[in-house]
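Enquirer: just need the structure, nothing else, for what follows:
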Amino acid sequence: MLKIGTMSFCSCVHPLVPLLRPVIPKMGSPQLHTAARCAAKDYYEVLVLGGGTGGITMSARMKRKVGAGNVAVVEPHETHYYQPLWTLVGAGAKQLATSARPTASVIPSGVKWIKSTVQELDPDNSSILVIYRQRSLPKGGFNYPKIGSNYSVNTVEKTWKALQDFKEGNAIFTFPNTPVKCAWAPQKIMYLSEAYFRKTGKRAKANIIFNTSLGVIFGVQKYADALLEIIKSRNITVNYKYNLIEVRADKQEAVFENLDKPGETKVYQYGMLHVTPPMGPPDVLLNNVDKGTLQHKKYPNVFGIGDCTNLPTSKTAAAIAGQCAVLDKTISSVMKGQTSTKKYDGYTSCPLVTSYNRVILAEFDYNAQPLETFPIDQSKERLTMYHMKANMMPFLYWNGLLKGYWGGPAPIRKLLHLGLK
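Expert: Predicted coordinates for the structure are as follows:
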């Protein structure tokens, strides 16, 4: 058996539950090992592990391909969340409830929902082992005030509470030494917090610090230049190659390691702390999913999409939109015994929220080159892009992507750019 990997926040705060859930459509002849009380069959032509964005999207597409009765989704949670909205929830601009819908309402009609957790994956035998219990989220240090995280439904509202309660001192935002979903979300809440402090008259007493394990502010130079200008104009301190290793919540201290000098640490006192926990993919998919076809390199009936994969691009809902259209073609080719010619180019999008009414819409590919949809300079802060982020994208998510009808903006880009990339 190959075990599903886990992720934890390594500090005195107790571990967080996995935040990157595996989403793996499995083709061929898999068997599903379940408890006797489960009404599920022991065989499905397509088995989707995880009912997140990628899982629901592909289950909708696979239903149309092989029929609803041949598709099952393994997902333990009763509620499905549109997580990109949590940036605005953490800043008090949206309510958490607006990001939530019952899982039953998003799973395609007729597709079997197996309400359990994948414990073990055995790709050699095309089978999985599931358990019928959910692990609760130990909140640990999040029970203390002044700490929040936009990366969990249990802690995102604590970010807003920490913002409201902030009086003075260091407001620290972290980026871990691992891949993370929506890698620029830690910056978004930082910019929104700075805007909130200005709006509420607290800015003069706030020292805003971004401690990132990375060596750059953004991986695409065009957008990095724009963000550095914003950082400079708003007097934000950025410390590169600093990784959070411990939180002493009772003392309101955060401990960071200098990655350029391993073993050297620095302790910061904080008046507010936004934590981005370390994350990672399950072992069976680590470095094993082809970045073009999204097919497993060893197991031809295993595929990856979304946050669980090792694809070298930012992990966003927009990336899943681009991936799902490619994966649909890949699976169709595999079913026909053919080799897929459709390749995923790494397209992803990150609406960089820089205030309560402005967004820089970053779009780029595997080569960290801009791949913009609109024939304008998207590195500029724009009100129109904010409304797209806050209002249009959620509608497109629920009514297009999850239903398997949205495969990314490539056709629109081609039209708006008159056929030019």
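Enquirer: from here on, contacts and neighbour counts on C-alpha atoms
Expert: Noted.
Enquirer: where exactly do the helices run in this structure?
Expert: In the chain, the helices defined using DSSP state H lie at 53-66, 86-90, 103-106, 156-165, 185-199, 221-233, 317-335, 383-387, 393-396, 410-416.
Enquirer: quick one: the last one to chain centroid distance?
Expert: Distance of helix 410-416 from the chain centroid (Cα atoms, centre = their mean, to the nearest Å) equals 25 Å.
Enquirer: cool, stretch 79-96 as well?
Expert: Centre to centre, stretch against its chain (Cα atoms, centre = their mean), the figure for stretch 79-96 is 13 Å.
Enquirer: nearest to P351 among the helices of the chain would be which one?
Expert: Closest approach to P351 among those (Cα to Cα): helix 383-387, 7.6 Å.
Enquirer: show residues contacting the closest one.
Expert: P351, V353, N357, R358, V359, I360, L361 (Cα atoms under 8 Å, 6 or more residues apart in numbering).
Enquirer: swap in 7 Å and give it another go.
Expert: N357, R358, V359, I360, L361 (Cα atoms under 7 Å, 6 or more residues apart in numbering).
Enquirer: here is the second sequence; please produce its structure so I can put it next to the first one:
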Amino acid sequence: MNSKHQILVIGAGTGGLMMASRLKKEHKDFDIAIIDPAKTHYYQPAWTLVGAGTYDFEDTAKPMADLIPKGVKWYQDKVTAMDPDSNSVSTEKSGEIKYDYLVVSPGLTYDMSLVPGLSEAIDKGNVCSNYTDPKHTLEVLKNFKGGTALFTQPTTPIKCGGAPQKIMYLAEAYFKKHGLKDKTNVVFATNGTVIFAVPEIKETLMKIVDRKNINLKFYHALKRIDAEKQIAWYELAPEAYEHNPAKLEIEKEGNMVGIHYDMLHLAPPSVAPEFVRKSKLANAEGWLDVDHHSLQHNKYPNVFGLGDVAALPTAKTGAAIRKQVPVVLDNIEKLMKNQAADNKKYNGYSSCPLVTEYGKMVLAEFDYDNKFTPDPELKKMLIFDSSKEHWRLWILKKYGLPYLYWNKMLKGQDV
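Expert: Below is the predicted model:
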């Protein structure tokens, strides 16, 4: 079965649904199709709260069929290959689908093999990840009796770079609440060089880390997990350093260090989906090769990228997509009028809501230059400095953002 559509969108995540909704809302006569195999759409930003026991997992899910915009053709199918030279996409069940314009927004995928031992360990026993099974994270917290609570992340790009920290701050609050604080070392080991790259946010987070007495380990590249012995192995860069040292059970092997853990939370190593990595649309690192400001493909002008799959030097978040969609929409409209796709307004904006306690949050908003760029609208909520902890920001995270997501963003409204 072969079909052709004016605009084809790959992926019905935040980017794909938002794009399709905006297109259909503003151009009812456009022939738009979306490809995604998933039956359920999840609001993943709330999974941090699910893992900490303060949000119901069921409330993060909605049937995909209810979210596909009316008038948009949905192929509930998997993309197997993209051929930009013939303006076509191959699928598992629906054959070849042709397009005039292609928007690639399939998100990313996890490759557990990049950290040996991880696929055997993750989501079992005392190893958990809010990225894959936040309900298991809560079980691990409930079963924790003290010892070393290790929070870590891989060396690959990941969704929402702040998420491995958020659960750590909430876990520390959970331990305190349940009388485990004195029996516990909370450790954050990262390949990064600082806790956060935006100076205003870094300053706040370092104060929180000191208040919570969290042991930070920098320049620690996660290499393998030994679930049987409960050790996470890291390769240390010569510049490796720590903050708030703690007495931990440590193994050494050459330039590798093994940290014994009693619970381990991590973000899985992430890569672009295989059909992107193996296509002519990928860059050398396997991500979708687009212009950083117009989001137009660098070689194929009728192809655009949105969200996590795009090779953009900014954090992979839903908030970034919110600013990317209007730019892509404008550029496609221009191409249709035989004009250049010269809207280069995407400045790398991304945002990371950093939950620091049950009832407190910091909101990191920033651009390609890691410049702090708070939304002026926050003043209407009486939040005058979102780089500091605030209970109103917690309300925004738990109630405001999910409402905006389901009722505005996914329906193609400007937010």
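Enquirer: which stretch among the helices of structure 1 comes nearest K342 of structure 1?
Expert: helix 317-335 (6.0 Å).
Enquirer: give me the contacts around that closest one.
Expert: Against helix 317-335 of structure 1 from outside (Cα under 7 Å, 6+ apart): 53-54, 58, 293-294, 305-306, 339-340, 342-344, 347-349, 401, 406-408.
Enquirer: got it, and stretch 368-375 of structure 1?
Expert: G219, V220, E363, F364, D365, P409, I412, R413, L416, H417.
Enquirer: for V238 of structure 1, state which of these is nearest.
Expert: G219 (15.3 Å).
Enquirer: check contacts around the aligned partner of the closest one in structure 2.
Expert: Under the alignment by TM-score structural alignment, G219 of structure 1 pairs with A197 in structure 2. Shown in contact with A197 of structure 2 (Cα under 7 Å, 6+ apart): N370.
Enquirer: what's the ChimeraX syntax to select whichever of the contacts of helix 383-387 of structure 1 are buried?
Expert: Burial among the contacts of helix 383-387 of structure 1 is assessed by 16 or more other Cα atoms under 10 Å; the matching ChimeraX selection reads:
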select :358,359,360,361
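Enquirer: now, among the contacts of helix 383-387 of structure 1, which is nearest to M279 of structure 1?
Expert: Among these, L361 lies closest to M279 of structure 1 (Cα to Cα), at 24.7 Å.
Enquirer: what do we get in structure 2 for that closest one?
Expert: Per TM-score structural alignment, L361 of structure 1 is aligned with L363.
Enquirer: and its match, how far from R277 of structure 2?
Expert: Separation of L363 of structure 2 from R277 of structure 2 (Cα to Cα, to the nearest Å) stands at 33 Å.
Enquirer: which of the helices of structure 1 sits most buried?
Expert: helix 86-90 (a mean of 25; mean count of other Cα atoms under 10 Å).
Enquirer: picking that back up, are any of the contacts of helix 317-335 of structure 1 buried, and which?
Expert: Applying 16+ other Cα under 10 Å to the contacts of helix 317-335 of structure 1 flags 53-54, 58, 293-294, 305-306, 340, 343-344, 347-349, 401, 406-408 as buried.
Enquirer: distance from the chain centre to stretch 196-209 of structure 2, please.
Expert: Using Cα atoms, centre = their mean, the offset of stretch 196-209 of structure 2 from its chain centre is 20 Å.
Enquirer: list the contacts of K112 of structure 1.
Expert: V71, A72, V73.
Enquirer: now with 8 Å?
Expert: Counted by Cα under 8 Å, 6+ apart, K112 of structure 1 has contacts A40, A68, G69, V71, A72, V73.
Enquirer: one step back: and of the contacts of stretch 368-375 of structure 1, the nearest to S213 of structure 1?
Expert: G219 (13.0 Å).
Enquirer: report the separation between that closest one and W113 of structure 1.
Expert: The value you get for G219 of structure 1 to W113 of structure 1, if Cα to Cα is used, is 38 Å.
Enquirer: got it, and P281 of structure 1?
Expert: For P281 of structure 1, the distance to W113 of structure 1 - Cα to Cα - is 23 Å.
Enquirer: what's the answer for L163 of structure 1, then?
Expert: Taking Cα to Cα, one finds L163 of structure 1 at 38 Å from W113 of structure 1.
Enquirer: same deal with K167 of structure 1?
Expert: 47 Å.
Enquirer: so the two - more neighbours on which side?
Expert: W113 (20 against 16; other Cα atoms under 10 Å).
Enquirer: mind listing what the more buried one touches?
Expert: A72, V73, V74, E75, A104, I107 are the contacts of W113 of structure 1 under Cα under 8 Å, 6+ apart.
Enquirer: contact partners for H296 of structure 1?
Expert: L285, N288, V289, D290, V302, F303, G304.
Enquirer: so what does it match up with in structure 2?
Expert: Under the alignment (TM-score structural alignment), H296 of structure 1 pairs with H297 of structure 2.
Enquirer: so what's the residue count around the nearest residue to its match once chain neighbours are set aside?
Expert: Ranked by Cα to Cα, 6 or more residues apart in numbering and with sequence neighbours excluded, the top spatial neighbour of H297 of structure 2 is V290, at 4.1 Å. With neighbours defined by other Cα under 10 Å, the count for V290 of structure 2 comes to 25.
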